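Novice: Show me how the following folds:
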Amino acid sequence: MTQMKRRLLLRNFLTFLLPTLIPVLLLGTLSSVIIQQYVKSNIQTESSNILNQTKSNVELILNELDSLNVYFMTNAVEFVRLKALLQKPKFELDDYAALATIKNYIDAPAMARPFIDSIYIYLDNDKKQFITSSSGGFERVDSYYDDGWYQSYLDHNEPNLIWTEMRSVKKSTFSVTDTQLITIYRKLSLSSQEDGVIVLNIDPKYIENLFHPLSTLQNQQIFIISRDGQILANSGNSSFPQAADAAALASVPYGSIYRSDSGMEPLYVFKAHSDKYGWTFYSTVPRRTLYSAPNTLTNITLGVILISLLIGTTITFMLNRKNRNDLRHIVNILQLAQQGKPLPEPPEQVKDVYSYITHGILTKFIEQHYLTAMLSERKQRARVMELQALQAQLNPHFLFNTLETLSWKVVSLTGKPNEANRMIDNLAKILRYALDGNPKNAILQKEIKFTQSYIDIQKVQYKDKFDVQWAYSPDVLKYNVPKLLLQPLIENSLYHGIKEKEGPCKIKVKIRKSGDELIVTVLDNGIGMSREKLREVETQLRQQAQDNDALQASHIGLSNTHKRLVITYGENYGLIIRSKTHWGTVVRCRIPI
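Specialist: Presented below is the predicted three-dimensional model:
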């Protein structure tokens, strides 16, 4: 008994907890994986869009350098004049006008563009003079507060015409702090030799301010690294990236994880490169950002599982105690039944499965003898049906042999085939057609053939009283129709319409195809029916179609045919009758094909 209790407890535990825990565990795991993939894809898409937008904005800023270069390259006179002015020891009046023109061209973008700190134009000259947007005229390199760019120009021996560097400049001798500038160099040349350089100094804070509205992800960092590995602009306030990081990031594939030697958390790295300026735009996102939502979902899932365990365990112990009491009650009932003692009353209200089982056991004791009697009765019915089936196999065989004997007897009496002999042969054909093969359906061609045999029999009786006309196209003969469909309709026309009318009459059978149906119409010009009689016949057809007993109607042929059509094809199919006194009757039906 103790082992049974343990088994029952384990079964209840699994029954209540597994259906709860498995869906929660599967749903939580699947959701975590899907969300992780979605977040990663979203980060890649957003980072790519941000980098492309940043690249476009920065390159648009740097186009000012191209404008200055194009100006001097396309205005050779201005270029030569500026170079001559830089060499002159003393200016004339026209020289001041020319200087003002050139100065205005470089001052305009420097004043209109807040991101431009200053612009220098230097053409090789012995005095080392250059023109700048920061002052009113020429400046000498050796006496100007910013001379670092000149040494960079002299040291640059690489073939690329544009290069960038990050510089610190003290704008005056009184400045305490240095000013950080992004300096972009563009060599000038009208011939094969280098003639000078355009220096564009940009405030990096302006570019960094462009990054802030673009950083949509948590702890996302955007920065730019030059071709030489210098960090030009950075949206973050952290010490990352360092120079060592800049060199290492160049080899990190797009969308991969980078682990810094400084001990920072792993980062997803996305980048876009500007071939024109040699800048690389980076976007980094901490890996924990990717796993933030999945980790939260995992914690929620674990919490739900823990709560489910607590609730399920409590319910399991409560249910197990109740089931033990119910099981003890069932065992008591079985013991009383075996001992032949009175059984307890069944519960008035079934509340749970064990009460239902107990009630079922009591019910089975009561119904046992009744079921035994029912089984015996069904066996008896099966034997009777078997005997009827064997008898039904003998009846058609007996009828065919009898008709054949009668036919030969008539021939022997008359000495030759005669009208009676032909009637018997037609009757045998109809009987064989009705009983052989498929008991329900036959092709229309065969149906018409054996209906004609019935007409030939009636012609002997009625002589020239009626004539049958057929109207159909050959293409309808291949379709299946219910067996003995036409014979009852023609019989109805004979016995209820033509028989009681004086003079010759006609029966017309029309068969046509309409869509996916055959329309069969039998018309006669017999005595017809009054409205009251027609209403009575229609009522009989409806009643007989709903009655499962034997047909007991005056128009038994119509009733039989109508009921067979309704049973075979449904309530929407059946016979439609139209009739008028002294005019005749029309019977129509539809057959699906």
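Novice: C-alpha from now on. contacts and neighbour counts both.
Specialist: Will do.
Novice: Wait, Ile198 touches Asp124, no?
Specialist: No - assessed by C-alpha atoms under 8 Å, Ile198 is found out of contact with Asp124, at 11.7 Å.
Novice: more crowded one of the two?
Specialist: Under the criterion of other C-alpha atoms under 10 Å, the comparison of Ile198 against Asp124 puts Ile198 first, with 23 against 15.
Novice: Now that one: which helix or strand?
Specialist: Assigned by DSSP states H and E, Ile198 belongs to strand 196-202.
Novice: Can you tell me, leaving aside adjacent residues, what's nearest to Leu190?
Specialist: Among residues not flanking Leu190 along the chain, Met73 sits closest, at 6.7 Å (C-alpha to C-alpha, 6 or more residues apart in numbering).
Novice: could you check the angle strand 196-202 makes with the host helix or strand of the one you found?
Specialist: Following DSSP H and E, one finds Met73 within helix 2-74. Helix 2-74 and strand 196-202 are oriented at 140 degrees to each other (axes from the mean of the first three to the mean of the last three C-alpha atoms, to 10 degrees).
Novice: which ones are touching Ser260?
Specialist: Going by C-alpha atoms under 8 Å, 6 or more residues apart in numbering, Ser260 touches 245, 266.
Novice: can you rerun that using 7 Å?
Specialist: Going by C-alpha atoms under 7 Å, 6 or more residues apart in numbering, Ser260 touches Asp245.
Novice: roughly how far apart are it and Gly340?
Specialist: Here Ser260 is placed at a distance of 87 Å from Gly340 (C-alpha to C-alpha, to the nearest Å).
Novice: run this one through as well so I can compare:
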Amino acid sequence: MRKRNFIKRFLYYTGIITLPIITVFMIFLAAIVYGKQKDIEAEAIKSAQAVRDSYSLVLDSAATQYDMLVRNPRMSISLRNFIFHKQLGYMDVILTNSIFSNFASLTSNASYISSVYYYLDGYDSILTSYTGGIAQLSQFSDLNWMVSYKTSDKSEWIEKRNMTLYSYSRPTPVLTYYRKLSMFQGVILVNIYEEQLKQLLNSGSNLDQFFIIDSQGNFLLQGNGNMQELGDHDREAIVSMVMASSDQPYQDWISFNHQNYYVRIIPAACGTYIAACISKSNYYLALYTLLFQFLMVLAVVMCTMVWIAYTITKKNFQQIDYFVTVFSNAERGTYNQEKPSFIKDEYDIILNNIVRLFVNQTFLKNQLTLKKQEQKLAEMAALQLQINPHFLFNTLQTLDFKAIEFTGEPTSLNNIIEALSDILKYSLQNTTSMVTIRDEVEYLKKYDSIQRYRYEDKYILYYDYDKAVESYPIMRLILQPLIENSLYHGIKPLPGSGFIKLKIAEKNQWLTITVIDTGVGMSKEEVAALNEKINHPSQENIGLANVNSRLVMQYGNTSQLKILSKKYMGTCISFKIPQNRIVNCKK
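Specialist: A predicted model of the protein is given here:
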């Protein structure tokens, strides 16, 4: 019972306190999640624009070389004469040196630019910033760009390739910017270091990864981000998004490597596209921390609820135990005036005073009633041997009338006198004569009604039998001693109330009568001692021994009392009457 009460209180207080906390937290968490998602989208747009601005700056630096040569025809002619190995005039030398100086300044100031090539169709020479002059094609190692230049019909494009400056050196990954000349048949190439370009574009960006993709779906550059290497399927998904953008910004949530990313695609220079990717998990790290903190708070709240439920349950059962003890002591005639230890506040004091007042009044009433009953019984016992029963009945009737005369209406005293009169009349008749079960039960009910005034709600007496058995004959005063034994020795010692059940049933040619109580019960040793007293009665006879002797004399040994009991659970006393003896008695 304590455990069940503790669980109910724990669930009750937990529901009151934790449910509002969880509800508010879930609303707060939903608002944060929505806000974080918007932050991810805004950050993707801002970071994609930053990458495109840096990327455009790099391409602008490369395009400057073209503008410098194409927009100045005199410089283009001087450069062509230099490549043709023609005799140069003074102005041609100045312009050519200016071009070489500009190439050197570009590669030294822009660390991401590897080199600049100037090539005219039909000639076996190429102008490079490496040599600061002309190099023969037959002696130049980096010529894999020539295929793309010869086969492309574009005027401007970017290509990813490996640049090999010397036959003995390792290839260097670069992005090559191609721009065909408009005045002559030729091309300007600007080679951009891939690694330096990644570092430049990554700076100032909070992206997990970005990609530069051309219009054919070729991946030109992949940033140094936190995203794992993409598989073919993931690359195809990005390419399909690029094709769906139609030169307009495009964004959507997509899953890469079992992780959600917000992808923003925007068009860039030279027919390329920038795909900016931000992972949802990076932004949700703060949410994980918040969730952990909430769980810690919830754990503290749950521990507090356990402590509150335990404290209240302990206090309530201390009160219950105390009140049960007070009531039990009052019934036994003792009253403890000590203040209980659980009283902590004014509510406990008020409740304790009310209970003590009620117990005190009940105790005094019981004492007064008991003394009156004892006095009446003593007077009746003294007069029984010398007063005629009819005179006793008349006297009780006179007392009944006088009580009504003083009070003006029937009281509990009248009820007691009436029941006592009936009991006396019933018991003073011939005890050897047979009565019906109905008469015996009616007598028992009058006995019960008197006991109610003394014990009030201490016990409840049940009757369980069919109407058909009420006419069966039975020995007089055979049931009352069994009920009295259950009440005095079983129910009365209990700290609380108990139940007594009288059951009468016909089965297998026997009429079985059983009295069951939920009293203190007996151990095996106590049951054995009681059977010994019943079967071998002494001069100090007990009620059960009297009943057992009468049953054996009337019906035989098969009808003697049977006693079953278990400590702290109750006792069952029964006997059975052969049905043929019942029929004979009825005849």
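Novice: In structure 1, what sits opposite Ile254 of structure 2 in the alignment?
Specialist: In structure 1, Ile254 of structure 2 lines up with Tyr258, judged by TM-score structural alignment.
Novice: For structure 2, list the residue farthest from the centre, please.
Specialist: With distances taken as C-alpha atoms, centre = their mean, the residue sitting farthest from the centre of structure 2 turns out to be Gln87, at 92.3 Å.
Novice: On the three-state scheme, that residue is what?
Specialist: coil (DSSP: H, G, I helix; E, B strand; the rest coil).
Novice: Can you tell me the residue that sits opposite it in structure 1?
Specialist: For Gln87 of structure 2, the aligned residue in structure 1 is Phe91 (criterion: TM-score structural alignment).
Novice: and the closest residue to its match other than its chain neighbours, how many residues sit next to it?
Specialist: Nearest residue to Phe91 of structure 1, sequence neighbours excluded (C-alpha to C-alpha, 6+ apart): Leu85, at 7.6 Å. If you count neighbours by other C-alpha under 10 Å, Leu85 of structure 1 ends up with 20.
Novice: Where does the closest residue to Leu99 of structure 1 other than its chain neighbours fall, secondary structure wise?
Specialist: The shortest distance from Leu99 of structure 1 to any residue other than its chain neighbours is 7.3 Å, reached at Leu82 (C-alpha to C-alpha, 6+ apart). Under the criterion of DSSP H and E, Leu82 of structure 1 resides in helix 76-87.
Novice: Now tell me what touches that helix from outside.
Specialist: Taking C-alpha under 7 Å, 6+ apart as the rule, helix 76-87 of structure 1 contacts 72, 123, 125, 127, 129.
Novice: from these, which is closest to Ile507 of structure 1?
Specialist: Using C-alpha to C-alpha, Phe72 is the member of the contacts of helix 76-87 of structure 1 that sits closest to Ile507 of structure 1, with 112.0 Å.
Novice: Now do the SS call for Phe240 of structure 1.
Specialist: coil.
Novice: how about it, what does it touch?
Specialist: Contacts of Phe240 of structure 1 (C-alpha under 7 Å, 6+ apart): none.
Novice: Map it across to structure 2 for me.
Specialist: Using TM-score structural alignment, the partner of Phe240 of structure 1 in structure 2 is Glu229.
Novice: Identify all contacting residues around stretch 169-183 of structure 2.
Specialist: Applying C-alpha under 7 Å, 6+ apart, the external contacts of stretch 169-183 of structure 2 come out as 70, 155-164, 186-194.
Novice: measure Leu399 of structure 1 to Ala442 of structure 1 for me?
Specialist: 22 Å.
Novice: Sorry, slip of the keys, the one I care about is Asp275 of structure 1.
Specialist: From Asp275 of structure 1 to Ala442 of structure 1 the distance is 86 Å (C-alpha to C-alpha).
Novice: now do Gly340 of structure 1
Specialist: From Gly340 of structure 1 to Ala442 of structure 1 the distance is 64 Å (C-alpha to C-alpha).
Novice: Just the buried residues of the helix or strand that contains Asp252 of structure 2, please?
Specialist: Here Asp252 of structure 2 is covered by strand 250-256, with elements defined by DSSP H and E. By neighbour count with 16 or more other C-alpha atoms under 10 Å, strand 250-256 of structure 2 contains the buried residues 250-251, 254, 256.
Novice: again with stretch 535-544 of structure 1
Specialist: Here stretch 535-544 of structure 1 shows 537-538, 540-541, 544 as buried, counting by 16+ other C-alpha under 10 Å.
Novice: Where does that stretch end up in structure 2?
Specialist: Under the criterion TM-score structural alignment, stretch 535-544 of structure 1 matches nothing in structure 2.
Novice: where do the helices sit along the stretch 201-350 of structure 1?
Specialist: Ranges of helices in the stretch 201-350 of structure 1, per DSSP state H, counting those that start in this stretch, are 204-211, 243-249, 287-339.
Novice: Now the first one: buried residues?
Specialist: Read that as helix 204-211 of structure 1. Quick answer for helix 204-211 of structure 1 (16+ other C-alpha under 10 Å): 204-205, 207-208, 211.
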